[in-house]
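Chemist: Sharing a model that was predicted from the sequence below.
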Amino acid sequence: MSVAVQLVIALGSVAALVVLMALARRLPFGAEVKRKLVHVGTGIYAMGLPWLFPDRWPVYMILALTLVMMVILRMPQISGRLGEAVHSVERRSYGDFLLAISVGLCFFLADGVALFYVLPIAVLTLADAAAALAGSAYGTRRFKVEQGVKSVEGTVVFFVMTLLVALICLMFLSDLPPLNILTLALLVAGFGALVEAQSWRGFDNLFLPLGLLVLLEVHSNSHLSDLAVIAVLFVLAIIAARAIGPRFGLSTHAARVYVVAIFLILASVDLQNAILPALVLAAYPWANARTPAGDDFGDLDMVAGLALFSFGWLALGNAVGWNAVQFYGLTAMGLVMGLGTLALRRRLVWVPVIAAALLALRQIVTALNPPHSLWAEPLLVLACLCLALSAAVSAALPDMFFRHRVLKLTILSMILPLAYYALAVMDQGATPPPAGGSL
């Protein structure tokens, strides 16, 4: 297929999305139904992208144009009523943007493996829509999620629909034994249902497909006994979070979201590389208890921030081919340092102790990592600078972190690792070491 033909199809795809939204707006349904019709239509189209284009660039162009169009549709003076089919639901949500971003990341990270791309997008497209519509129409047993509510009935429908989608995809897109297929499908359905039930502001459009992709990539070839152990540990973690979470100042909702985050971290990286990110989750409630922030749902924002920079480093490492796990750890370490400094706002004498402990922990983690991930070492000076920057800014300007604490600390913690990573990659040249991309 020529470049010109692919370009025409890509531009036609974006035009078709506009037509779909225009048609959905005219249908005699409620706002939620209209939104889900657009969601299903775009999701079904997205599932066929690997087979529609022989090259990758048209897919990324479609997603970029879609994101631009979504920004325009959020401007009432420009869009008029066209954006009603997407943005008329009365709740704060970034779901439309996150859907496009997730499709792009899944397409990239799947690296041509159909199962890793199709199954997550199919679950996001079909199960999510079925759960939302069933919950709206038949939901009677409600539970609180941030500023909104969800229903037990919708969650059950999501679990059943995800189980069916997973079974079909695993049977046709893999050669796994039947018991492995059943166990993995149950694990996918259980994890997916928990993510969907605890999501907020449309973050399920990000956490759900990327979480399922990571789960499949890491465990699709695991032994049956390993899958069973993972399933048992997942259930026990949910029970433990419900019992222990309130003791650390977490709401029931936040405690369950923390389980999802820790599960994703453990599925994405080796155990030693999960320590620093897990400390971020522990440091936030500590800092918030000692120096309260003005954010209504900061603990949930912390999970969102951790997920975003985790998937960001994963995508960047895969894109350029140079393993990013050490820089991922530096970002997490900077976040812990910033949160710890805010927690010790009136006892800053203890800040050097936290810094020393983090440096010692990083040295242990580094010693346990495989050689291919240590291509940029030694990074001890950079680690000290990251800690110093986070501590200095947090100590000097604590009031700056009263609002949007997670966002500001995440940006602060990313500055030095991201800049040094870019310089180090340019200095190393074009040929990365084996297994250089993933966390």
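Modeler: Great, that's in hand. Just so it is clear, the structure is predicted and the values come from calculations on it, not from any experiment.
Chemist: drop to CA atoms for contacts and neighbour counts, all remaining ones
Modeler: OK.
Chemist: quick one: the helices in the stretch 1-150 of the chain?
Modeler: Taking DSSP state H, counting those that start in this stretch to define them, one finds helices in the stretch 1-150 of the chain at 3-26, 31-47, 49-52, 57-73, 76-79, 84-87, 95-110, 114-122, 128-138.
Chemist: Second structure follows, compare the two:
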Amino acid sequence: MNASLQIGFAIGSVAVLLGLMALIRHGASTYGLSAEVQRKLIHIATGLYALSWPWLFPDRWPAYMLVGITLIVLIVLRVSRIAKAGVGATLHSVDRRSYGDILLAVAVGLCLFLARDDLIFYVLPIAVLTLSDAAAALVGGAYGKRVFHVEDGVKSVEGCVTFFVVTLVIALICLLMMSTLPATRIITIALIVAGFGALVEAASWRGFDNLFLPIGILIVLADTMHSDLLRLFGLIVIFGLTLLAFRVLFARLGVGLHVSRVNVTMIFLLLAATSYQHAVTPILALAIHIWSRQTNPSEDRFPDLDMVAGLTLASIGWLVIGEAVGWNAILFYGMTSMAFAAGLASLALATAPVATRVAGLAVTVFALLAIRLWTVAISTDTSGWAGPMWGATVATLLLAILPTSLWPGAFRKDRILKLTFLSLLLPFVSYVYATELFGLLA
């Protein structure tokens, strides 16, 4: 297929999407379709179409162009007048805040990029996102009786069970058709994928599952596809024990079950995506956040969920950057998580006496640098990285500590958003400098 035809498919796809939205909007007024049904019809249609992309676009760049155009269209559809009265109403008539439409497009593009030529890493996550998510929402909405709270909404046990069953079937089919693994490993991996996916679905909020679910499944697949049965069973045991431990611990700290599930999901992904030593500082940042929210709470409505969302998005961002550039980004990700931890520790100490604050921050910085030294020392795969970069590391910690120490009041609102910016700024600049220095972006 030549380039012109692929571009034509990409542009035509957006036109078809708008036409489909208009058709569903018309059908909604004719047959009385609920806002949730309208959203899920669009979700299913776009997801099924996205499954054809690896074959429809032999060259990947037209697919990425399609994702970019779609994102622009979706942002335009969020304009108030269009979102409530035009075709955008098919996506934005539900009575809750959600970024699911935008995150769905981002997830498709990222999965296509990260999967490369290994199609199971694209097909399985997008199939689960398309079918399991829609089935859970529709079954839960129609038959859900046993409900639990998520952020300011509710989910149902019936919906989660539906998600698990549908995901299990999808995973079994994909693994049987697209891998050469033995049956026992296929069944075990399918159970892990279904269990992890159901937890993400149960813990999702504001449509973040449209991003976290497929990327998370891709990461879990990449971690388990080449593991033996003993390690797979070990992962299941560790996952279950961690979920139980966090439920008990967070209950004692006055943190809800939803936040407990979200944190377990985050930690499981960290351990699946990277070596354990590189997961220490982000896990430490999550722990320090619990401390800071008690000694110096923010005015944000859902600070715990914001923390997980900020750290997860930063993690995914560094994963994608590292894959795109081909230059190891793990130590720059470590800088980011160290800055999160330092900034949160600074805010946690903001109400303490000056001497206590100085001593506490000194201990925090020393501990973070010691963890950094240990991480660098035991890391065996040092190909494609620029070394520990102590100057940039110390500067990143100072950038996180100084504003939060001098102006803690400025972090009462949008705390995690501001910390995310501070934590990413110097690591990103350092990464660009390092890659240019070694000629990788030339």
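Modeler: Looks like it came in fine. Keep in mind that what you see is a predicted model, and the values were worked out from it rather than measured.
Chemist: show me where the second structure has strands.
Modeler: Remark: strands assigned in the second structure by DSSP state E are 147-150, 153-156.
Chemist: most tightly surrounded among the ones you listed?
Modeler: Across these, the average number of neighbours (mean count of other Cα atoms under 10 Å) peaks for strand 153-156, which reaches a mean of 17.
Chemist: And the helices of the stretch 1-150 of the first structure: which comes nearest Phe263 of the first structure?
Modeler: Nearest to Phe263 of the first structure, of all the helices of the stretch 1-150 of the first structure, is helix 114-122, at 16.7 Å by Cα to Cα.
Chemist: now the angle between helix 31-47 and the closest one, please.
Modeler: Going by axes from the mean of the first three to the mean of the last three Cα atoms, to 10 degrees, helix 114-122 of the first structure is angled at 170 degrees with respect to helix 31-47.
Chemist: Mind giving me the packing neighbours of helix 114-122 of the first structure?
Modeler: If contacts are counted by 3 or more Cα pairs under 8 Å, 6 or more residues apart in numbering; DSSP states H and E, helix 114-122 of the first structure sits against helix 31-47, helix 95-110, helix 152-173, helix 204-219.
Chemist: From the geometric centre of the first structure, which residue sits farthest away?
Modeler: Val349 (35.8 Å; Cα atoms, centre = their mean).
Chemist: And that residue, how far from Leu385 of the first structure?
Modeler: 18 Å (Cα to Cα, to the nearest Å).
Chemist: Now which residue in the second structure aligns to Asp128 of the first structure?
Modeler: By TM-score structural alignment, Asp128 of the first structure lines up with Asp133 in the second structure.
Chemist: Could you export the helices of the stretch 1-150 of the first structure as JSON lines, including mean neighbour count?
Modeler: JSON lines is the format used below for the helices of the stretch 1-150 of the first structure (neighbours: other Cα atoms under 10 Å):
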{"stretch": "helix 3-26", "mean neighbour count": "16"}
{"stretch": "helix 31-47", "mean neighbour count": "19"}
{"stretch": "helix 49-52", "mean neighbour count": "15"}
{"stretch": "helix 57-73", "mean neighbour count": "17"}
{"stretch": "helix 76-79", "mean neighbour count": "12"}
{"stretch": "helix 84-87", "mean neighbour count": "23"}
{"stretch": "helix 95-110", "mean neighbour count": "21"}
{"stretch": "helix 114-122", "mean neighbour count": "24"}
{"stretch": "helix 128-138", "mean neighbour count": "20"}
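Chemist: That concludes my questions; thank you for your assistance.
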